[in-house]
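Participant: got a structure for you, letters missing:
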């Protein structure tokens, strides 16, 4: 999100932006999640898998970018009653259009589709959203919309107090039976085929007890006063034959993508059949949906407010033996920095993985993060930065694209695992709304922790403090005394941006 925020200029303007005033939406009929028919494929599959596990949730981690798209497409094909989608970002690119085609096909056979999208980055997807909304079984709403009457940047800066507050939740729920929760958005960058960037990310595919709660949180956002019908926001009316042209565009895109090696592998993914047949592949536990109310965006930022971020941070800082933090953006603020330091000094083994300067997509964020490195290292915290040089990838089908960390996960004492949209920063804690799963599974949490400890040295730089000098180490013995894989100009930019008092906006 940060690469879209223009925080330098925003800082200059936010002082005069005043109290946020949210517009009233036009009249909209409320709607709520639907139950799948008794004979729907996902009903039969999930009933069989959850049998004898009343009150438990089954989760399966989806780390592969290609599998993440494959299982979503399979779920859409299996849908019989409803699909509810809630995301921060959706792009009109190859994977975005392939998902669009699948959603239209589901709607054609009578499935109700509700798509709630934050309006911050709609951009080139505007016309796709309007086209989708024209289908009788598809409804599109935009969360906290821009006026769409002038340049986006101008609108952002003239209404900064409202428009900087975004819905960062990510959920994809089909027939109220299966749901995807995690960090991925819907675009090529998250599914392994972007030409420039590849975001290493993590989803949890969930079935069982937690799914209705995810559906209820979707209803809260969908019916909230911050969600507007797309036609009331985007002033675009398709010309005659536009629907036909759009359908032809979808088919051309699908034909090209599905005929590629990437597309053929989508169809042959072994994950779908295996998960449908074998309950032992799932991790069964007490799992809770942890999410902010939509009204958080209208509340003045205050560290004492009882939002999901505060509850999550209390869970994290209550670790007694070991804490693993995986966060693309690492800006804990003075309060939670001290909490992490206190944990380490009390004997907790603290490991943190975040982006390096070379793998970061936002120079300004890295500049603000720099000041935390030395205090963390002095406290004995194990700090790692993802190495783009080492090509950490999950089936990245465009080998030249740069790999970045985008997964958000926390492991507490190898008993509890959090996976969702929450970054360890001020924006997630105080400004944006977030959604994730809190999974009480020693088996899964232990496996994630073991995998992290075993592999982090091969995929990231380990930072060490020698005097006041930071040294970067990697598993093959190489060392650097400056940020690895960066130019002098990048390092200067990071230093200079770290002097700016803009961290509360990042």
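Facilitator: Sure thing, it's come through. Just so we're clear, the structure is a prediction, and the values are computed from it rather than from any experiment. Numbering: from 1, shown residues only.

Participant: from here on, contacts and neighbour counts on C-alpha atoms
Facilitator: Fine.

Participant: which residues in the stretch 351-500 of the chain form strands?
Facilitator: Ranges of strands within the stretch 351-500 of the chain are 382-386, 402-405, 409-412, 416-420, 424-425, 435-440, 460-466, 469-473, 479-480, based on DSSP state E, counting those that start in this stretch.

Participant: presented hereafter is structure B, for comparison with structure A:
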């Protein structure tokens, strides 16, 4: 009897040990397998890099250009461009909201379509932020506006579903374009009463706009694009007015103000302009923008100023920074504090990197969330955040586009940039605007009074800080998705 009891206890003991090993070991095995899969996916090379004549185009013909640093200015410029269209209008965006700004833009597009202008909208299908549902697309089609969706892959295709088009462009008649950080929504045009973005676009006139239009055509016809009628109408329509229909008195007043508004920008001439975009589809061999930005960074000799809503750097990004500052190049970043963004997961990743960012010649500044003191119109909201994706190199070369300083832009998303070389006026304009934003920021790394984590989280409420801390382990684990 004693032998039987001892044997039973021994079996039970080893069963418990095995169960414990399974509980601990299986997640570990799955985690390692996941890391292997994501690394293979992120670093995959599917063969020769695809090419297209509109992916990388550089022109030394004179191009009138201007920065649109004020949201309301950018909306006024877009409405004016749409109104002046004669033949074609192309729009591509990551987010196309259903709100006042999108109603004004969409109604203007429908009017031009009824006048015989070909109007096409390509919008990303990322479900967490997707709003332009098939029901809306059907209404737009009846008004003469064509709509297509980029990448309708579901979460069952995990890595494919994480590839998005993050490109943002408006092209009119292949002659004028606006590219930059703004989507179509109130908070990009200074109209939200809750929260608004400090952003930047570039207005471009000239031959290179044809290449931007050709890149839209490449995406429009790619295998990653679906027609709304081929997509299940599973996105519920929100309450309230749709995109078309009668405008409210407030919208009519806003439209009249936009028609009269004179944007606060000045045209200059870019005699060396360069358009670079990623090729449609997932796979790092299709990413072109990161390579061009890396070249510009390595060519810099004196100073680089960068503005990005996120600053998430992996080992290769850190190595690139070390190489820059070791050459004596001064590097300044402007990004968001926890108070000025809802993306607490990216702030958690930045917080984890603070010690690694303590390098000579490197400063990191966090915007503190208040309206700009220099705003020309009354602020619609009390809380603002950085959303511009731009840089100045050596006081003469500027970059404006959709590329964030994070692994997602480098390895997963389709992005675009425009580079204007040797335009001191444009560079000075951008520097002055960035300095105005930095004046309402706090240094977190690189200055004598840098506040570190305290400066990064200053002004944030307890719940935001708690969320940041809770997400930190996952953010560090899944930094390639940040």
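Facilitator: Received, thanks. What you see is a predicted model, and the numbers here were worked out from it, not measured in a lab.

Participant: ok, back up a step: tell me which of the strands of the stretch 351-500 of structure 1 lies nearest to residue 137 of structure 1.
Facilitator: Taking C-alpha to C-alpha, strand 435-440 is the member of these nearest to residue 137 of structure 1, at 26.3 Å.

Participant: in structure 2, what stretch matches the closest one?
Facilitator: With TM-score structural alignment applied, strand 435-440 of structure 1 matches the range 416-421 in structure 2.

Participant: who touches the matching stretch?
Facilitator: 167-168, 180, 270-278, 289, 396-403 (C-alpha atoms under 8 Å, 6 or more residues apart in numbering).

Participant: would you agree residue 178 of structure 2 is in contact with residue 172?
Facilitator: No. If you go by C-alpha atoms under 8 Å, residue 178 of structure 2 and residue 172 don't touch, sitting 9.1 Å apart.

Participant: apart from its chain neighbours, what residue comes closest to the most centrally placed residue in structure 2?
Facilitator: Geometric centre of structure 2, nearest residue: residue 402, 5.0 Å, by C-alpha atoms, centre = their mean. Once flanking residues are discounted, residue 402 of structure 2 sits nearest to residue 181: 5.2 Å by C-alpha to C-alpha, 6 or more residues apart in numbering.

Participant: what's the one you found aligned with over in structure 1?
Facilitator: So, by TM-score structural alignment, residue 181 of structure 2 is matched to residue 183.

Participant: biggest helix in structure 2 by residues?
Facilitator: The residue-count maximum for a helix in structure 2 (DSSP state H) belongs to helix 2-43.

Participant: following element in sequence after it, please.
Facilitator: strand 56-59 (DSSP states H and E).

Participant: and the helix or strand following that following strand, which stretch of structure 1?
Facilitator: Helices and strands here follow DSSP H and E; after strand 56-59 of structure 2, the next one along the chain is strand 63-68. Counting by TM-score structural alignment, strand 63-68 of structure 2 pairs with residues 57-62 of structure 1.

Participant: the matching stretch vs structure 2, average offset?
Facilitator: Mean deviation of stretch 57-62 of structure 1 relative to structure 2 after superposition (mean C-alpha distance after the TM-score superposition for structure 1): 1.1 Å.

Participant: just give me the match in structure 2 for residue 212 of structure 1.
Facilitator: Under TM-score structural alignment, residue 212 of structure 1 pairs with residue 210 in structure 2.

Participant: residues contacting the nearest residue to its match once chain neighbours are set aside?
Facilitator: Once flanking residues are discounted, residue 210 of structure 2 sits nearest to residue 174: 4.9 Å by C-alpha to C-alpha, 6+ apart. By C-alpha under 8 Å, 6+ apart, the contact list for residue 174 of structure 2 reads 88, 207, 209, 210, 213.

Participant: separation between residue 174 of structure 2 and residue 181 of structure 2?
Facilitator: 20 Å (C-alpha to C-alpha, to the nearest Å).

Participant: please apply the same query to residue 321 of structure 2.
Facilitator: For residue 321 of structure 2, the distance to residue 181 of structure 2 - C-alpha to C-alpha - is 23 Å.

Participant: so these two - more neighbours on which side?
Facilitator: residue 181 (29 against 19; other C-alpha atoms under 10 Å).

Participant: residues contacting the more buried one?
Facilitator: Applying C-alpha under 8 Å, 6+ apart, we find residue 181 of structure 2 in contact with 168, 199, 200, 201, 387, 388, 389, 401, 402.

Participant: repeat for residue 340 of structure 2
Facilitator: The contact partners of residue 340 of structure 2, taken as C-alpha under 8 Å, 6+ apart, are 367, 368, 369, 383, 384, 385, 386.

Participant: looking at structure 1, which of the residues you listed hold up?
Facilitator: Shared with structure 1 under both residues aligned by TM-score structural alignment, their matches' C-alpha atoms under 8 Å, the contacts from the contacts of residue 340 of structure 2 are 367, 368, 369, 383, 384, 385, 386.

Participant: quick one: map residue 309 of structure 2 onto structure 1.
Facilitator: Residue 309 of structure 2 maps onto residue 328 in structure 1, by TM-score structural alignment.

Participant: quick one: what helix or strand has that match in it?
Facilitator: Here residue 328 of structure 1 is assigned to no helix or strand, by DSSP H and E.

Participant: can you pick the most crowded of the contacts of residue 181 of structure 2?
Facilitator: Of the contacts of residue 181 of structure 2, with other C-alpha under 10 Å as the count, residue 402 tops at 32 neighbours.

Participant: can you pull the contacts of the equivalent of that one over in structure 1?
Facilitator: Under the alignment (TM-score structural alignment), residue 402 of structure 2 pairs with residue 421 in structure 1. Counting by C-alpha under 8 Å, 6+ apart, residue 421 of structure 1 touches 168, 169, 170, 182, 183, 408, 434, 435, 436.

Participant: roughly how far apart are residue 421 of structure 1 and residue 87 of structure 1?
Facilitator: For residue 421 of structure 1 relative to residue 87 of structure 1 (C-alpha to C-alpha), the value is 10 Å.

Participant: any shared contact partners between those two?
Facilitator: Common neighbours of residue 421 of structure 1 and residue 87 (criterion: C-alpha under 8 Å, 6+ apart): 168, 169, 170.

Participant: and those as a markdown table, adding distance to residue 17 of structure 1 and secondary structure?
Facilitator: Below are those laid out as a markdown table (distance: C-alpha to C-alpha, whole Å; DSSP: H, G, I helix; E, B strand; the rest coil):
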| residue | distance to residue 17 of structure 1 | secondary structure |
| --- | --- | --- |
| 168 | 22 | coil |
| 169 | 25 | coil |
| 170 | 29 | coil |
